[in-house]
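In: Curious how this folds, go ahead:
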Amino acid sequence: MNTIYKVISVVVICFTIFSCKQKETKAEEQGNTVVNEQPNIVLFLVDDMGWQDTSVPFWTEKTPFNERYITPNMERLAREGMKFTQAYATSVCSPTRVSLMTGMNAARHRVTNWTLKKDMLQPMEANHKKLKFPRWNVNGMSPTPDIENAVYVTPLPKLLQDAGYFTIHTGKAHFGAIGTPAEDPKNIGFDVNIAGHAAGAPESYLGIENFGNGKKGKEVWAVPGLEKYHGKDIFLTEALTKEAILAVDSAVVAKKPFFLYMAHYAVHTPLYADNRFEKKYLDAGLDPKEAKYASMVEGMDKSLGDIMDYLEKNNLDENTVILFMSDNGGLSVHARGGEPNTHNKPLNSGKGSAYEGGIREPMLVKWPNKVKPNTVTDKQVIIEDFYPTILDLAGVENYNAVQKIDGLSFKDVLKGESVKNTDRALFWHYPNEWGPSGPGIGASSTIRKGDWKLIYYHLDSRFELFNIAEDIGETTNLARSEKERLKALAEELGSYLRSVDAQMPSNKETDKQVPWPDAEIVINQIK
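Out: Have a look, this model is predicted:
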């Protein structure tokens, strides 16, 4: 009997080694090395969600907005994981999504504004009265090198797919313009694409409106691939969640680790009431537009809870990493109820702005048995850091990417270990026009280093300097009183922009390029 057990043990061990070797060999054939057991990874990305659009406080104190919104599952995720109080994206969507999928800063990948139509600048850029904007990568990202006006890259999901992951895209894509490869997430490494295409917003959130399908002249915005829900009383957020869980079921049956990119269209405009949640906000006397918005936030939170419940019910939670993030600051300049540019307070402004309200995001990470529950970090991270971090979490090493990676892994932060590059600078570059006018909105370049943040506006070569630790609302411009600090930051910003071959707009009157932030003519005007 003992002999039989020994034989069985040897067979099992040999089979296990053989299986691991098979996985490692496949990855090595793709130029990657996979180490250790691969966890499942859920990347939960919300569209246009502000730093304050949650009952989870990301500041030193609770605010009225934290009291307004009802997000119990974000609270649950925060209790079970780590809260990042200084997490950053870009101020508009496509640059963030391309940075996420490539590990590149927007200044380098040049997808610096939101994409849609192939080879076309946005109308507000073409018609700007004073600035002529560069030919940025209007076609987004591309997995092949033959697409003009696009950045050629090795996408994150492709590397995960090559490493043995079942890769699932759900919701908003917005990676490439209409008619380009990245319009379809399957072309950048996703095994499954649920409802993702070139557009960055839905025509409708309602199943009874077929999510916008059938509306003449609105075809570009109609959400694709959800025909089974057409005519039904279901909100888009719920439909996407149901389909995502079905896709994860397929991965579980196939016995493969999965990467679920849960990229909700919510809470992007158009504002629609999620009838499951709206009434309580109206009953509380909230502005009708804000009640719609709050209902969309709560519906998003329910989706997070449904996915967490699914993982627990199927005993997947202990080997699943969940990362929660937003793609830019909360919309505040238009379409909302109440006073514009106040919806992210204490942060200044909102989406489209270089101020904190446009770029600082709610971020949470749960990594069972690795991240200490209910912890908080003030370490600064930026959206391109997700690329190397997720590969790190997946155990993918020595990967071959055609692009230069700007992001740094924050795996050590998650594990509570000492962190390198504590004096690291963060950079934003937006040589573009978003459209609406508001605080901090417009073509600009920005650096944050330590507690200090410098914004350089391209239109009039003007600076704003803030100490974020002491002035989170960016109310006091210290450009004149801290000239030497301004000069040092301007030099670092200018050097960085030139090092990545960043684009700059030009002045229509003079036909000359806007000066770099460290140009002598710019620095000397500070008195």
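In: use CA for all of it now, contacts and neighbours both
Out: OK.
In: starting at the chain centroid, how far to stretch 445-461?
Out: Relative to the centre of its chain, stretch 445-461 is centred 21 Å away, using CA atoms, centre = their mean, to the nearest Å.
In: which residues touch that stretch?
Out: Stretch 445-461 is contacted by residues 130-131, 354, 423-431, 442-444, 462-469, 486, 489-490, 493, 505, 507, 514-515, 517, 522 when judged by CA atoms under 8 Å, 6 or more residues apart in numbering.
In: next one: stretch 2-21
Out: In contact with stretch 2-21 (CA under 8 Å, 6+ apart) are no residues whatsoever.
In: Give the buried residues for it.
Out: For stretch 2-21, burial by neighbour count (16 or more other CA atoms under 10 Å) applies to Cys20.
In: returning to what we had before: I'd like to know which of the contacts of stretch 445-461 are part of helices.
Out: Leu486, Leu489, Ala490, Leu493, Val522 (DSSP state H).
In: related to what we said a few turns ago, out of the contacts of stretch 445-461, which end up buried?
Out: 131, 354, 425-431, 442-444, 462-468, 486, 489-490, 493, 505, 507, 514-515, 517, 522.
In: Proceed likewise with the subsequent sequence, for comparison:
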Amino acid sequence: MGEGVDHLRLRANKKLWPLAQEQSKAMTATLEHAPSMVKQLQDNGYATLQTGKWWEGDPLDHGFDEGFGHGIGRKTMEPIHNFVDQAQKNEQPFFIWYAVFLPHTPHNAPDRLYLKYKDLAPDESTARYWANVAWLDETCGQLVDYLKEKNLYDNTLFVFTADNGWRPDPNKVSWYVRSKKEPVEAGIRTPIFLTHKNKIVPRRDKETLASNIDIAPTILQACGIKPDKAMSGLDLRKPEVLAKRDRIFVDVYWDNIRVDALGDLDSDLIARVVIDGWDKLIARPDGLELYDLKNDPDDRTDLAEQNHEKVEELSALMNDWLEETPIIFPHALQR
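Out: Modelled structure (predicted):
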């Protein structure tokens, strides 16, 4: 296929839908052979439910017993209630993937929520975003309340995370500035919460390096399951282990990727990032940026020209990381 062939363009043309489906399978083919937290849970007797956002093909092919679409949370919580009831009936432990489209756009929370923030926020865009956050919080509360009603709350581990940050565009509702799809802190530094009554002591840590790659090993170990050896993440319940981590790595890609370049790690790349202590290097295709997060937590002052030695040091760490983590299952891309 020629230059500019991307999956959104394929999906937008009904005549190309068969090709879009074929390319979608190619995009997720590597997952068939990758280690899977969900499959490990399923293999160990857990009932598994997928709800909301899921871009990896048919969830039933990836360890889920059931799946429910984008209406979860915004329209109903009933599929989760029914799933929990059935798991209880079967005397099964369960895993719920609750990926509600909140506070994701459209920022159209009910007026009862929007009006709470209308006069508090600096602009309408921010008020509507805050209202969507409140809507998310409300649905999480509904899930917690249901589990408490069923006497399941105390024995349930809750993990909350987000796939990107968001700063509302003050001039456009449901849009953002310098956050989503950007390697800046407002885009990649997102919260991870863990709650497990009587098992996790409440605390807040704003300095220890953590990553979403830690979530799967944490859940598996909490369930008494040994994570696949290919999972390099750490157990988030153990601060003393996390404290020994020196650095984390991030890559940021365009969401509308070229389907004819799936085997090229540099195709559609926005940037790669390494954070080593308080030093942060952003490697974009057109240049390198260096930041001191201790004194510049919003990464606004580029120090690359002032500290070439540190840039070279962090660049070497990034290159080593890329060599250690190549495409793991290239054969799946050649089907």
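In: mind checking the end-to-end distance for stretch 464-471 of the first structure?
Out: 13 Å (CA to CA, to the nearest Å).
In: Which stretch of the second structure lines up against that stretch?
Out: Per TM-score structural alignment, the counterpart of stretch 464-471 of the first structure in the second structure is residues 289-296.
In: chain center to that stretch, what's the gap?
Out: The answer for stretch 289-296 of the second structure is 24 Å, by CA atoms, centre = their mean.
In: the helices in the stretch 1-150 of the first structure, which residues?
Out: Using DSSP state H, counting those that start in this stretch, the helices of the stretch 1-150 of the first structure run over 2-29, 64-68, 72-80, 93-102, 106-109, 123-126.
In: Turn those helices into JSON lines, including distance to Lys158 of the first structure.
Out: Formatted as JSON lines, the helices of the stretch 1-150 of the first structure follow (distance: least, CA to CA, whole Å):
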{"stretch": "helix 2-29", "distance to Lys158 of the first structure": "11"}
{"stretch": "helix 64-68", "distance to Lys158 of the first structure": "38"}
{"stretch": "helix 72-80", "distance to Lys158 of the first structure": "28"}
{"stretch": "helix 93-102", "distance to Lys158 of the first structure": "10"}
{"stretch": "helix 106-109", "distance to Lys158 of the first structure": "18"}
{"stretch": "helix 123-126", "distance to Lys158 of the first structure": "33"}
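In: Out of those, the one nearest Lys172 of the first structure is which?
Out: helix 93-102 (9.9 Å; CA to CA).
In: what range in the second structure matches that closest one?
Out: Aligned by TM-score structural alignment, helix 93-102 of the first structure falls on no residue of the second structure.
In: helices or strands up against that helix?
Out: helix 106-109, helix 156-162, helix 386-393 (3 or more CA pairs under 8 Å, 6 or more residues apart in numbering; DSSP states H and E).
In: deepest of those helices, which one?
Out: Among those, judged by mean count of other CA atoms under 10 Å, the one packed with the most neighbours on average is helix 106-109 (a mean of 25).
In: who's in contact with it?
Out: Helix 106-109 of the first structure has contacts (CA under 8 Å, 6+ apart) with 95-96, 98-99, 112, 137, 151, 428-430, 497, 500-503.
In: One more pass at 7 Å, please.
Out: For helix 106-109 of the first structure, the external contacting residues (CA atoms under 7 Å, 6 or more residues apart in numbering) are Pro95, Ser99, Thr112, Val151, His429, Leu497, Val500, Asp501, Ala502.
In: Just want to check the distance between the fourth one and Asn137 of the first structure.
Out: Going from Val151 of the first structure to Asn137 of the first structure by CA to CA gives 7 Å.
In: next one: the first one
Out: From Pro95 of the first structure over to Asn137 of the first structure the distance is 10 Å, taken as CA to CA.
In: So for those two, which sits in the more crowded spot?
Out: Pro95 (31 against 24; other CA atoms under 10 Å).
In: Counting neighbours, what do you get for Glu313 of the second structure?
Out: 11.
In: That one maps to what in the first structure?
Out: By TM-score structural alignment, Glu313 of the second structure lines up with Ala488.
In: now do Pro79 of the second structure
Out: So Pro79 of the second structure corresponds to Glu243, using TM-score structural alignment.
In: can you check Lys150 of the second structure too?
Out: Lys150 of the second structure maps onto Asn314 in the first structure, by TM-score structural alignment.
In: and Met156 of the first structure, what is it in contact with?
Out: Check again: residue 156 of the first structure is Leu, not Met. So Leu156 of the first structure contacts Met101, Thr102, Tyr387 (CA under 7 Å, 6+ apart).
In: Which contacts among those does the second structure share?
Out: Cross-checking these against the second structure gives Tyr387 as conserved contacts, using both residues aligned by TM-score structural alignment, their matches' CA atoms under 7 Å.
In: Would you format the contacts of Leu156 of the first structure as a markdown table with distance to Val10 of the first structure included?
Out: Shown next, in a markdown table, are the contacts of Leu156 of the first structure (distance: CA to CA, whole Å):
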| residue | distance to Val10 of the first structure |
| --- | --- |
| Met101 | 42 |
| Thr102 | 43 |
| Tyr387 | 39 |
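In: Just give me the closest of the contacts of Leu156 of the first structure to Glu24 of the first structure.
Out: Of the contacts of Leu156 of the first structure, the one sitting nearest to Glu24 of the first structure (CA to CA) turns out to be Tyr387, at 20.7 Å.
In: who's in contact with the aligned residue in the second structure for that closest one?
Out: Counting by TM-score structural alignment, Tyr387 of the first structure corresponds to Ala216 in the second structure. By CA under 7 Å, 6+ apart, the residues touching Ala216 of the second structure are Met37.
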